[in-house]
Structures are given as structure tokens and as C-alpha cells.
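**Student:** predicted model, plus sequence, below.
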Amino acid sequence: MGGPGAAAPAATPLDQVIPAPASVRGGGEAYTLGEGTRIRVPGGSGEGKKIAGYLAGLLRPATGYGLPVTTKDGRDGIVLRLGGSGTKGLGAEGYRLTSGGRAVTISAARPAGLFHGVQTLRQLLPPDAERQRDRPGPWRIAGGTIADSPRYAYRGAMLDVSRHFFTVAQVKRYIDQLAMYKINKLHLHLSDDQGWRIALKSWPRLATYGGSTQVGGGPGGYYTQDDYREIIRYAAAHYLTVVPEIDMPGHTNAALASYAPLNCNGQAPPLYTGTQVGFSSLCVPKKETYEFVDDVLRELAALTPGRALHIGGDEAHSTSHEDYVTFMDKVQPVVAKYGKSVIGWHQLTGAHPAKGAAAQYWGYDKTGTAERNQVVDAARNGTKLILSPADRAYLDMKYDKNTPLGLSWAGYVGVERSYDWDPGRYLDGAPAESVLGVEAPLWSETLSTSAHIEYMAFPRLPGIAELGWSPASTHDWDDYKVRLAAQGPRWDALGINYYRSPEVPWPAK
């Protein structure tokens, strides 16, 4: 540490943030946050004021400054501007950040872009800005301009709350972390063999009985409808859309255990707390199955403002191919009936994907050519793709043989391997325009705390976020690992329990 006369550390260069911005022009005088700094929202839009309040709430504890929010126009302070001529071409999520001696201005066409610009601003301030107590500063933001918008519209993260249940507070903590890296979809895996996690009025035992345990036999849990609404509200305030998943026709033991008529033999199996997959199936020929599916999707659609419902469809090993096709042909129109679009795991392409459906690809190096070709053919025929290759994007894969948490069926996934691929070219033969984006799933067979989630997600999640946001031209591991290393002190300040991978040149603590 420098003495009393030491020069202040240089401001973070504009191009050192994650995800890498589309365009950066550095130079000019830095802006310094001070006692008199105001956060201005010209025009006083309601969404703009909310985002300004969010920013003030982030920065007040560490700076000790009042940072009042005002709707008065002015050329000083932090200016959050919605609309105007400078926002053309930025799209629904893009922003422009201009920093100089008198002000930092973030401009965007839509509120989501303004919020993403605020996340960039956070990373341009010193890591101590994230602390919950007064720090000495100085709080400087390098001069120059960033013009930024995402490569892909879908940039997701999935949290499996079925294998182990995570509380509303734990989900909110993860949302906070996802928002920092401009993730805009939160896929919640709400049902599986080990637990059903959403209360539905039409089939109450799904939650009260089917949600009463988890892997290893713990107490489980479920979200009331108010809990689920609160998660959706909190996600929306961070510009994330919730994508709920009810996995069908396999991964359904919690439902089958809750209601005997859902079983072909009319007998409910016991609750399941192990980790095997592929043994359960809804009874495809029974009319009760489709009454159940209709009720579940109707209630879930009514609770969910987002456009998509995820119907799973993976690892249905106990369902014959003919039954699988029959089931998916009957279920996809139900999703449409309730005004939603279908997302399914990529096995959906082995049936007849509905018009407008998206297939989430989770294959990996050992996935057979026939299965890959099936997905590519569907993409050529109009099915959209979300890419989650298990040996790149699955955050529950171990980093290496010594990782104390996670699984390794898709191999070990180090930080470089997780980052070093191009979604636009990953599935050979799939049209580039078929790719909606990327998603980083986090399965929870071995994870039961927020610290566990963070250890597996960080430092890999920001890399998947960058693949979803940044232009392919910015992709460079040697550059990225330096930017990633600089996030370490920020995570320390936030109390994030990250893995200090030896692949990353972390600063000394």
C-alpha cells in the first residue's frame, strides 16, 4: 500500500469490463465521484428513477455519499438518460456510456439497456465500491465512450432447485450475481424425481408431499405462489425474465409419488432421494396425464409473465420413442393454448418441435453424430437453439479431479474450456441465425448452499455471459483471463465464494 503521498491508482480502463463491450473509445479526463455528486434522471421516467435508486443504493454504503436522485436536467454528476437521438441502433438492451471530467452519462433506448449500462459503471469503479461500509476512495471512472449491445437476445442461467431446494433469499442472491454480467434469463428447474417446488392449487400434493424431500433425504421445500411471484418481481427489477421448467415425461417421480393415478399401474412409488436418472415416466396413454399437464401448464402460465415455458423432455429413458413423440405432440399445443412458447431440452427434436419452439442443446464431445444431426436438421427447419453444451456451459461439472463439489460425467471443465468456444459455430451445419443464445445450467445434486452455488458458478459464469453478450471479434482467452482476474477483488468485496482457478492470474490477496 502507498503512503500518504502515493498517487491514486489509475482508473479501470473502459475495455477491462466483462462482458467485453462492442465498442470502446478511451481517452479524455476521468470523472470523479464526490460528495456533491447527484444521479440525474432527465425527464423523470419511472423506470429510470428505479434504476437510479438501485445505483444509489449500491454506491452509498462504500462511498458514504448521499448521491441524491433528481429529475432536474444538468451536465454534471451521473446522468441516466432514456431515449433521445444518441440511442438509435442500440436496441432493447444496448447502452452508450460517456465519461468525462464533469459527468458520466448512460443513455439507452429502453430501461434494460440503462440497467446494463449501470452494471458496466459498477465495474469501472474500484472493487471497494461494492463493500457495505465506508472506504476511502477515490472513486474515479476513466474518460471515453462505450457503445454496447448484445450479440444474442437469450443469455441465461439455470438453477436446479429440485435436487436441492434453495430459498427465495438464495435465489435472489444468485439473481444479484447474474445481473452483474448482463444475464437476462433465469431458468428455474422446478420439478424432478427428487422434488416438486411450485405450489399449484389444482394438484396441491405436488408441493406438500412431492416437495417434502431432496437428494440425501433433507427436508426439501417449495415455493408458494406468492414466493414464486416475489422471485419473478425481483428478477424483473434486475431485468431478468424467469423461464420455469416442469420436466416431462421423465424426471417425474415426485409427481408420480404424489398422485397414484398418474402411474400406469395406479400405484404411487415412494419418494426418491437418490441421483439416478431415466427411471420415471408419466403414463402416456392415460387421460389423467393430460388433465394433469393442462392444469399444471395453465396455472404456471398464469403466474409467469415471460413468454416461454420449459417442458423438459430429456432423459426419458423409461418412455418408448413412440410414446415420447405422442406425449410431446399433445403437450406442446397446451403451452400454445395458454399463450406461451415452448422450450425443451434438445431431445425435443426427436419428436415434432412446434412452430416457434426452441431446443436447448446440452450435448457434449461424446454426443453421437445422429443426435447432433437431428438437432441440426431441426434448426434448419426453423427450430431455434439455446446452447448449453455440458462440457462447456454446465457449471456443475468439476473444474478438475480435485474439485470437492460437482459431477464429471461430461469431463472436467476448466475456466478456459468453459470460455473458449463460439456459439455461432458450435453446432456444425446449424444456421447461425437459429442460435437464440447461450445458457449456463447449474444442477444441484451436490450443491445445497449459496456458497456451493458460487464456488461452481464463479469464475465460469462470466465467461458464458461474455459469449452471449460480446461480439465474436472480442473473443481472446489471453485477454479475457486478465479481465477475469481483476474481478476477484470485486467478488471478495461482495463476499462471493469463488474458486481461485490456477488458470487465472489472480492478484495477490
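**Tutor:** Arrived safely.
**Student:** when you work out contacts or count neighbours from here on, use the C-alpha atoms and nothing else.
**Tutor:** OK.
**Student:** which non-adjacent residue is nearest the spatially most central residue of the chain?
**Tutor:** Closest to where the C-alpha atoms of the chain average out (Cα atoms, centre = their mean) is Ala157, at 2.7 Å. Using Cα to Cα, 6 or more residues apart in numbering and skipping residues adjacent in sequence, the residue nearest Ala157 is Ala440, 4.6 Å away.
**Student:** got another one to weigh against that:
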Amino acid sequence: MPSLHASILLAVLLLAAAGTVACSSSEPGAPPSTPAEPGKEKSNVPSTAGYSALVPVPVRAAAAPGAAWVLAPGTRIHTAPGSAEAAGVGEFLAGLLRRATGYPLPVEASDAPAGITLALEPGALDHDGEEGYRLDVTAAGVAIRAARPAGLFFGVATLRQLLPAAVESAAGAQADGWTVPGGSVADRPRYAYRGFSLDLARHYFTPAETRRFVDHLARYKFNTLHLHLTDDQGWRIAIDGRPNLTGVGAATQVGGGPGGFWTQDDYRAVVAYAAERFVTVVPEIDMPGHTNAALVAYPELGCDGGTYTPYTGVKVGFSALCVDSEKTYAFVDEVVGQIAALTPGPYLHIGGDEAHTLPKDAYARFMARAQSVVERHGKRVMAWHQLADAAPVPGAVLEYWNQSGKDADRVAAAARGGAKVVLAPADHTYLDMAYAGGERLGLTWAGTVDVRQSYEWEPATHLDGVPQDAVLGVEAALWGETVTSVADAEYLVFPRLAGVAETAWSPRDARDWDGFRGRLAAQAAYWDAAGIGYAKRL
């Protein structure tokens, strides 16, 4: 049963439902047109029960009153024959439903039209892209169709929101009379990169806690988990041949405490767990700054020959590797090589921000060599947008984190030179910013960021001079300066994570605050059922 607060939020939903977007004259449920360039998509989501509450808002959706489907104890899940990935999506869905209902829900490879069908239709649905999907609900069953398995998975994410909120519960045997309202959805993402960055360095999160965040991403169609694995306060990943990185460098965090680290097997397991949910892991080894933990472990990586002490504060910009020492580049090669070998995804993030103690030319020399190491180990360079000052290699991805368009000219120049851009503006997507002044949790260096400010911004025009086709996507970030627990983290992340999800996935014209506020209200019951902590704000 939803909490009192959830009930209040649902009342807000009913009041706000009229704000749902209806912008296109296309037939509801008709195939989407060829994808437009970012910022020019159209949407048609009429204000209908069930389908008007989806987050992120889909490209098109329509209800079919009187055609509801009933989930029954004998329901079967049918997956595309011959596709192990489609079978994996079926098992994922079955796992959710078995936990909540106690029903057996066998998964079988067949084309049967009844029950729940996950069908792959390459060719016919190629124009929906790798992640688009169609969902149709009739009295006979639920059919999710896509060109690729990722699309099936994101269709399942939509189905979760059409089921009662108890689908997210682990209590079991609650499904008597569960129905899915009749209707259809035709959907695809706006941006290819939809990310969330988790800071393990300032506050250590265990592999199990990180998997919990992967589950949060899966609910809202994110496809990237960026792991900030190293910083001044801690080194969180084991590197063969460098035992002091974890034996010494991992032994603390902001405010003190024991810190912690992952073994390489821990990392592999999280990567595999994420991949099952179509989330790609992007590892970050921050350098040449943000390196005090590495310097404590191996002082010879610094230039001054002195000793370094563990750091538990929150200041930035005071540490740097010795950029003219070959010992540094041997270290970079060892670390990057091992992380690259552990990571099946295409990107390896090398940080590159706030190296304030280095002259500009020294910074540029280091980043040139670090980029070449990443490429030599078969990965695509990703870095913070300061890489724009150091000749990004062709195809590099710059992650913009500043606020109010600062540094836009530098990023725009790099984009015109062929770099891609992921937008993570601190005054909109940094979820470690406080909701309001005077709170225990959250920082305010980028101002306070309430739910509305986190939602109301436009990626396509956020940075003057950056071409729309250079914007690869959007990322939310949770930095750990004030975080001491998963409960703290979830309070800061929810409900704002849902807004970032919609910014990254949904058509530009479908997004408006009044409509989103109502749809967001409906999510509270699902969070309550799943045991997710959240800030009770709209």
C-alpha cells in the first residue's frame, strides 16, 4: 500500500495530468518516423490513464480502454527463438515478477502470441535504432518488439510502470487481479549516451551497493554507469603489481573511516551485472590531478621527492603526478592497461580536471601521452572538458561539468574539431548539490539545485557554439563529499534522477515541468514498494 506521502503525490498527478504533451498529429501507436537530429523530435502522448504517467515520457503512447490484460498464475514469457540476449531479458522480467507475485512464470523460446512476448524484429524495426521498442497490450497479452535486445529491455522498463507499484516489492504473492491497461507505446531514445556517475573515491561504495545503483538506472532507461574509481581521498580498484594502491591508498575516505577497494573480480562482477541490464561501465582513473591517494602509495610518482599523507578533506587541485618522469608513464600504462582489459565497453575516462599545480604546457604534454596510452590499449578516450586545452585526439569525448555555460568557447572549439560532448552541467545534473540552503546533505558551490532546476534545461542549446550533432548525451553525477551512506546517496539522487532520465531519453517537445511533476508523483509508490529512500519534494 502506498505511503501517505505517495498518496499525496498521486493526488498531484491527477491535478497535473492535463499537462501531458500531445504535440504530433500522427496516429497513436504508428511507427516513429526516421530519427530526427537531437532537439527536433516530435511526440504524441495523449492524456490517458496509465500511459500518461510514464517516466521518461515516450515518443508516442495511447490507451485502449477496455482491453486490459490480466497477469495470471499460468502466465508464460515467450522470447525470440535463437537469441540468448532476448532470453536474458525474459529471465530478468520473470525474476521481477516471480519475486513480487510468487507465480512460476516460465520463460520459453517461442513465438506464441499469448502471455508476455519479447520479439526481435530486425529489419522491420531498424528505424527505431538499437534501443527503440514497441509495446502493445491487448486482452490476449503483452507484446514487446524491438530490432535489438536492448530495445526489449527498455520496453520491459516501460512495462514495469504499467503494472501496479507492488511489482517492485520483494514481499511476494501480491498479484491477485493485477492488470496492465490496454494500449500501445512506440519509443526510442533521444541521446545515445545516458549516464550516471558514482563517486567511489570520496565515499566508498561496496560492489553490492553499486549494483543497487545499477538497478536504479535500469528503471529509467540509463545505459551508462561512470565509476569514479580514484581521487585524492582513495584508490578503489586493485592493480596487479601495485599492492600499495589498495594497501595504503584505499585506506581512507572523506571524513576518515576505513575506505575500501574492489578486487578485479569484484569489478568484473559489477560490469557483468550492469551488462545484463544493458548498462555499460565507464571506468575513470583521474589524472594528472586528483592523485594524492596514488602519491601516498607510491611517492616516486610525485616530483618533489617528499612524503605524502592520506587526505580526508574536500579541497581540490593540490595534487599532481610528475608529468616529466618516465616512472609516471610506466604507472599510467600499467593501470590503464589492466583497467582496459577488465572493461568490455568502449570508453576509458582519464579525468584531466583541476590539475591546478601544473603549468598549461605540462598539462598538455601529460594528456597527450595519456590519451595515446588509452588508444594503444584499444579504448576511446573520455575526459573532463578541460581536455579541450590539450588537443583532444580524434573521437575523444569531453564531459562538460561546469555551470552557467562557463568554458563553452573551449568546448565548442574542441567539438568543431571533431570531439564529442557529454553534458553534465553542475547546476542541473550534479545530484550532490543541495536541494536548498541550510541542509545537511549536498554542496552549494554550483548553487542549490531543486527538482525543477534539475529538470528544466535543454542539452541541445546548453553550450553556445557546440553543434547539436556533437552532443553525445547527458550524465548525472553523485559526488561523495557529504555522502556517508546509501541512504544519503538515495536522498540526493531521488527524485532528481528521474528528471535527468527524461532529459536524456525523451523528445524535446514532450518535456514540460507541469506534466513531468505529475508523472513524477506517480513514481513515489514504486520507490516506496522497492524500499528506495528519496527526498519528498516536487
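**Tutor:** Arrived safely, thanks for sending. Keep in mind the model is a prediction, meaning the values are calculated, not measured.
**Student:** returning to what we had before: what does the residue nearest to the centre of the first structure correspond to in the second structure?
**Tutor:** Taking TM-score structural alignment for the superposition, Ala157 of the first structure sits opposite Phe196 in the second structure.
**Student:** list the contacts for that match?
**Tutor:** Leu217, Phe222, Thr224, Leu225, His226, Glu475, Ala476, Ala477, Leu478 (Cα atoms under 8 Å, 6 or more residues apart in numbering).
**Student:** Provide the secondary structure category for it.
**Tutor:** Following DSSP: H, G, I helix; E, B strand; the rest coil, the label given to Phe196 of the second structure is strand.
**Student:** and it, how far from Thr429 of the second structure?
**Tutor:** 9 Å (Cα to Cα, to the nearest Å).
**Student:** can you list residues touching both of those two?
**Tutor:** Glu475, Ala476, Ala477.
**Student:** doesn't Val325 make contact with His352 of the first structure?
**Tutor:** Yes - between His352 of the first structure and Val325 a contact is recorded at 7.1 Å, counting by Cα atoms under 8 Å.
**Student:** between those two, which one's more packed in?
**Tutor:** Ranked by neighbour count (other Cα atoms under 10 Å), His352 of the first structure and Val325 place Val325 first, with 19 against 15.
**Student:** so what does that one match up with in the second structure?
**Tutor:** So Val325 of the first structure corresponds to Ala364, using TM-score structural alignment.
**Student:** what is the neighbour count of the closest residue to Gly84 of the first structure other than its chain neighbours?
**Tutor:** Excluding its sequence neighbours, the residue lying closest to Gly84 of the first structure (Cα to Cα, 6+ apart) is Ala109, at 7.4 Å. Using other Cα under 10 Å, the number of residues around Ala109 of the first structure comes to 23.
**Student:** quick one, helices of the stretch 51-200 of the second structure?
**Tutor:** 84-101, 149-162 (DSSP state H, counting those that start in this stretch).
**Student:** the last one corresponds to what range in the first structure?
**Tutor:** By that I understand helix 149-162 of the second structure. With TM-score structural alignment as the criterion, helix 149-162 of the second structure aligns to 111-124.
**Student:** can you check stretch 320-337 of the second structure too?
**Tutor:** Residue span in the first structure matched to stretch 320-337 of the second structure, by TM-score structural alignment: 281-298.
**Student:** Ile285 of the second structure belongs to a strand?
**Tutor:** Yes - assessed with three-state DSSP, Ile285 of the second structure lies in a strand.
**Student:** the aligned partner of it in the first structure: what's it in contact with?
**Tutor:** The equivalent of Ile285 of the second structure in the first structure is Ile246 (alignment by TM-score structural alignment). Applying Cα under 8 Å, 6+ apart to Ile246 of the first structure gives the contacts His189, Leu190, Ser191, Asp192, His310, Ile311, Gly312.
**Student:** looking for the alignment partner of the third one in the second structure.
**Tutor:** Translated: Ser191 of the first structure. Checking TM-score structural alignment: Ser191 of the first structure goes with Thr230.
**Student:** from what I can see that match touches Leu198, true?
**Tutor:** No - using Cα under 8 Å, Thr230 of the second structure is not in contact with Leu198; the gap is 11.3 Å.
**Student:** these two - which one has more neighbours?
**Tutor:** A side-by-side neighbour count of Thr230 of the second structure and Leu198, using other Cα under 10 Å, places Thr230 first with 28 against 22.
**Student:** re the thing from before, what's the helix or strand for the match of Val325 of the first structure?
**Tutor:** Here Ala364 of the second structure sits within helix 360-376, counting by DSSP states H and E.
**Student:** the closest residue to Val142 of the second structure other than its chain neighbours: neighbour count?
**Tutor:** Spatial nearest neighbour of Val142 of the second structure, chain neighbours left out: Ile116 (4.7 Å); criterion: Cα to Cα, 6+ apart. Ile116 of the second structure: 24 surrounding residues under other Cα under 10 Å.
**Student:** with Arg417 of the first structure instead?
**Tutor:** With other Cα under 10 Å as criterion, Arg417 of the first structure counts 16.
**Student:** tell me the secondary structure for it?
**Tutor:** The three-state label given to Arg417 of the first structure by three-state DSSP is helix.
**Student:** that one reaches Arg392, doesn't it?
**Tutor:** Yes - applying Cα under 8 Å as the test, Arg417 of the first structure and Arg392 come out as touching, 6.1 Å apart.
**Student:** for Ile198 of the first structure, see how far away the match of Ile285 of the second structure is.
**Tutor:** Counting by Cα to Cα, the gap from Ile246 of the first structure to Ile198 of the first structure is 10 Å.
**Student:** any common contacting residues for these two?
**Tutor:** In contact with both Ile246 of the first structure and Ile198: Leu190, Ser191, using Cα under 8 Å, 6+ apart.
**Student:** trace the residue nearest to Ala157 of the first structure over to the second structure, please.
**Tutor:** Checking TM-score structural alignment: Ala440 of the first structure goes with Ala476.
**Student:** could you do Glu454 of the first structure as well?
**Tutor:** Under TM-score structural alignment, Glu454 of the first structure pairs with Glu490 in the second structure.
**Student:** wasn't that match part of a helix?
**Tutor:** Yes - read with three-state DSSP, Glu490 of the second structure is one of the residues of a helix.
**Student:** got the end-to-end distance for stretch 191-209 of the first structure?
**Tutor:** 13 Å.
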